[in-house]
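Colleague: when you get a sec, could you give me coordinates for this:
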Amino acid sequence: MASSTVSTQIQLVNRPVGWPTNADFRTVTVDLPELTAGQVRVANEFVSVDPYMRGRMNDVKSYVPPFALGETMTGAAVGRVVASATDAFAVGDVVTHAYGWRDLVQEDAAGFRVVPELPDVALSAYLGVLGMTALTAYVGLLEVARLKEGDTVFVSGAAGAVGSMVGQIARLKGAKRVIGSAGSPEKVALLTSKYGFDAAFNYKNGSITDQLAVAAPDGIDVYFDNVGGEHLEAALASFNDGGRAALCGAISLYNSTDAPVGPNNMTNIVTRGLTLTGFTIGNFWSHLPAFSAEMADWLASGQIVFDETVVDGVENAVDAFLGLMRGENTGKMIVRTGNLVVN
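Modeller: Now for the predicted structure:
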């Protein structure tokens, strides 16, 4: 199996103020050196773009270091080994890793994990339904929000990669009613027709608080927050006593240049005995084996379905990311690198 040694990579060159633009990035080509002992070279087939990456473009303290200016960005990716200088990996192995934003990567073997090829499942699934995205939904709902059978669940950003998984897992785990919000009529229809939500609404159609009250006349017990802002305020208004929220993201605030305004009903946390818990997936990797086994069964039996929005060409990764931030994706936003592995 032969491979090129020229890697096309995307780098951050400016710290975006407000919405990122193409001018904040550059595309470079890098000639990779000969492999040294313990290294592998991987042709990425798919790379991931995710909302959390917007935060890493700012030079602020967070749960992961910011992207360095003038250096290639990182993120989840899946590909095949095309050259190996270690017995731990064979040419042709499928691997997942964190060296995204490029079509060809060469690093120490410790940074890669071999995964099986599943029948009739594209490798891109390892970036979504079989990867960090769905694991985030799984642990956020079950471990952080402590879903109980009979709960009513509200999910913001429900047609996205994480939200669409949260809704389906909630139903499989015994939720009584699952409600989602999305930003277009098409996405709202998809939530109830494909993902099994009991009710859904378009948050652009008026007061989120009022729409949630109609969709959940008996209140909600669990809120999975991908959006923040007005969605969190609506959840606080709708919570039953003892409600629990898993705070996963706040995409409505990521590109704002104004100081964020908190919900105006925070006293409900006290009066209704609510628990709001923020989390990041890095603290929950120990749940990966249980998640992987359960999700593989759900996927094989057709109990879980998923969508991907695929952008072709690693050189278009920035456009894919900007589209993701504008809500142009249904399900997981994926970049197909266009790599051709030649046997």
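Colleague: every contact and neighbour count from this point should use C-alpha atoms.
Modeller: Noted.
Colleague: which secondary structure elements does the helix or strand where residue 200 lies contact?
Modeller: Following DSSP states H and E, one finds residue 200 within strand 199-202. Contacts defined by 3 or more Cα pairs under 8 Å, 6 or more residues apart in numbering; DSSP states H and E place strand 199-202 against strand 177-182, helix 185-193, helix 208-215.
Colleague: redo these as CSV? Include distance to residue 105 and mean neighbour count.
Modeller: Shown next, in CSV, are these (distance: least, Cα to Cα, whole Å; neighbours: other Cα atoms under 10 Å):
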stretch, distance to residue 105, mean neighbour count
strand 177-182, 36, 25
helix 185-193, 35, 18
helix 208-215, 44, 18
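Colleague: now the ones you listed in a markdown table, please, with extra columns for distance to residue 291.
Modeller: Formatted as a markdown table, the helices and strands packed on strand 199-202 follow (distance: least, Cα to Cα, whole Å):
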| stretch | distance to residue 291 |
| --- | --- |
| strand 177-182 | 21 |
| helix 185-193 | 23 |
| helix 208-215 | 30 |
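Colleague: and of those, who's closest to residue 199?
Modeller: When the helices and strands packed on strand 199-202 are compared by Cα to Cα, strand 177-182 sits nearest residue 199, at 4.9 Å.
Colleague: could you also give me the structure for this next sequence, so I can compare it with the first?
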Amino acid sequence: MSTEPPTPARPLKRRRYAILAIALAVLAAGVAAILFWSRDTTVEPPPRVNDPVEVPQQASLIAVPIETDVSALSQALERAIPRTLWAIDQHFDKCVAAKRVRLFKKDVKVTPDIGCNVIGTVSRAAIRLRGEGEDIIVDIPIRANISARNVGGVLKGETATGAAMAHARIRLTLREDWTPAATVRLAYDWTKPPGIDFLGQRITFTEKADEKLQPIVRDLERTLPREIAKLDVRAKVGDAWRQSFTSLQLNAENPPVWMRVTPQRLSYGGYSLSGGKLRLKLAMEAGTETFVGPRPQDPKPTPLPALARESKGTQLRFFLPVIADYAQLEPVVLKVLVKRSRRPFDLPGIGPVTARFDK
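Modeller: A predicted model of the protein is given here:
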């Protein structure tokens, strides 16, 4: 009589546990899926802050050279100084001094003093202006044409020519109210003194010409400062000052950008003359602000400040706080971000991340 061994119960229990574990896993996955798809995916934007931005006050330094044409000064000098500086038609008893010899310890005259008639003119050519450092040089070419007639009743006529160059050296200063003042030093020298040779002697007319030129020199010393004042430097500086209260366009669109300039003071660092232009070296201290968006309102001009003497005429220094309109920046920034999002962002510790940017 044979008997079969009993079926083990342990494998059956294991299968039941495995089925129960699988069921729980499926249930957990289902619950997780339901929670995932039913979550609230709306993201609220961060709160908008409208607090005023505190910007430290700091001035920018801008070089603002101003040029003025000095052709009016040249024309004024041409009108003030006659072409013919002086003319002479006069008899002199002693054109040639008597010759003497020493005999027996005495000077004995062997020829008499010889007289003559002096006829001639001293004229000038066109006036030229040039710069030399901070000096304005006025060059006045002078030409003498003088004749000695009836010299001792022997020489009927002999013409002497001479040339000189007069130089007026002008130094400008600006007062605190921006009106110019000028000091003038005028001198001349004969590059070719006028004279003739007669009977082995040289007859020169330099002293006679000098005597006539001295009043011209003195008159120029009075005339030049008045003509300098007619340049009206204050009006030109005042116009430039008022026009500086403005907004300058830095970028036309995408986005529009403006720089608003609010002048505060002007400093003066001297001048130079070149090419017929008097160039004032000015530096303007101003408040500067950059606006992204529509053109800001121009600041209200203030009166021209007193002149400050400082050598800042060629320096540049900018302090530019930026005030941006978000509505102008948003489309520009969004366009850049959307273009960049075509490639994943590689975030440290996370890896490649694909982002989407919406308005």
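Colleague: what's the TM-score for these two chains?
Modeller: Comparison of the two superposed chains (TM-score structural alignment, normalised by the length of the first structure) gives a TM-score of 0.17, and 111 aligned residues with a Cα RMSD of 7.2 Å.
Colleague: what's next to the strand holding residue 200 of the first structure, contact-wise?
Modeller: 178-185, 188-189, 191-192, 211-212, 215 (Cα atoms under 8 Å, 6 or more residues apart in numbering).
Colleague: swap in 7 Å and give it another go.
Modeller: Contact partners of strand 199-202 of the first structure, identified using Cα atoms under 7 Å, 6 or more residues apart in numbering, comprise 178-185, 188, 191-192, 211, 215.
Colleague: circling back to that earlier point, what's the closest of the helices and strands packed on strand 199-202 of the first structure to residue 247 of the first structure?
Modeller: Going by Cα to Cα, the one of these nearest residue 247 of the first structure is strand 177-182, 15.2 Å.
Colleague: which one of the helices and strands packed on strand 199-202 of the first structure lies nearest to residue 7 of the first structure?
Modeller: Nearest to residue 7 of the first structure among these is helix 185-193 (36.2 Å), distances taken as Cα to Cα.
Colleague: what's the angle from that closest one to strand 177-182?
Modeller: 160 degrees (axes from the mean of the first three to the mean of the last three Cα atoms, to 10 degrees).
Colleague: the stretch 201-350 of the second structure: strands as residue ranges?
Modeller: When assigned using DSSP state E, counting those that start in this stretch, the strands of the stretch 201-350 of the second structure occupy the ranges 201-204, 246-251, 257-274, 277-292, 308-309, 322-324, 345-347.
Colleague: what's downstream of the strand or helix carrying residue 161 of the second structure, the next helix or strand?
Modeller: Using DSSP H and E, residue 161 of the second structure sits in strand 155-174. Later in the chain than strand 155-174 of the second structure, the nearest helix or strand by DSSP H and E is strand 180-192.
Colleague: in that following strand, what's buried?
Modeller: By 16 or more other Cα atoms under 10 Å, the buried positions in strand 180-192 of the second structure come out as 180, 182, 184, 186, 188, 190.
Colleague: closest one to residue 249 of the second structure out of the residues you listed, please.
Modeller: residue 180 (34.5 Å).
Colleague: look up how far residue 239 of the second structure lies from the closest one.
Modeller: Remark: distance between residue 180 of the second structure and residue 239 of the second structure (Cα to Cα, to the nearest Å) = 16 Å.
Colleague: between the strands of the stretch 201-350 of the second structure, which one is nearest to residue 337 of the second structure?
Modeller: strand 345-347 (11.0 Å).
Colleague: which strands and helices lie in contact with the closest one?
Modeller: The contact analysis (3 or more Cα pairs under 7 Å, 6 or more residues apart in numbering; DSSP states H and E) places strand 345-347 of the second structure against strand 351-353.
Colleague: surely residue 271 of the second structure is in contact with residue 309?
Modeller: No: using Cα atoms under 7 Å, residue 271 of the second structure is not in contact with residue 309, being 11.9 Å away.
Colleague: out of those two, which sits in the more crowded spot?
Modeller: The neighbour comparison of residue 271 of the second structure against residue 309 (other Cα atoms under 10 Å) goes to residue 271, with 21 against 15.
Colleague: now that one, nearest residue through space, not along the chain?
Modeller: Once flanking residues are discounted, residue 271 of the second structure sits nearest to residue 280: 4.5 Å by Cα to Cα, 6 or more residues apart in numbering.
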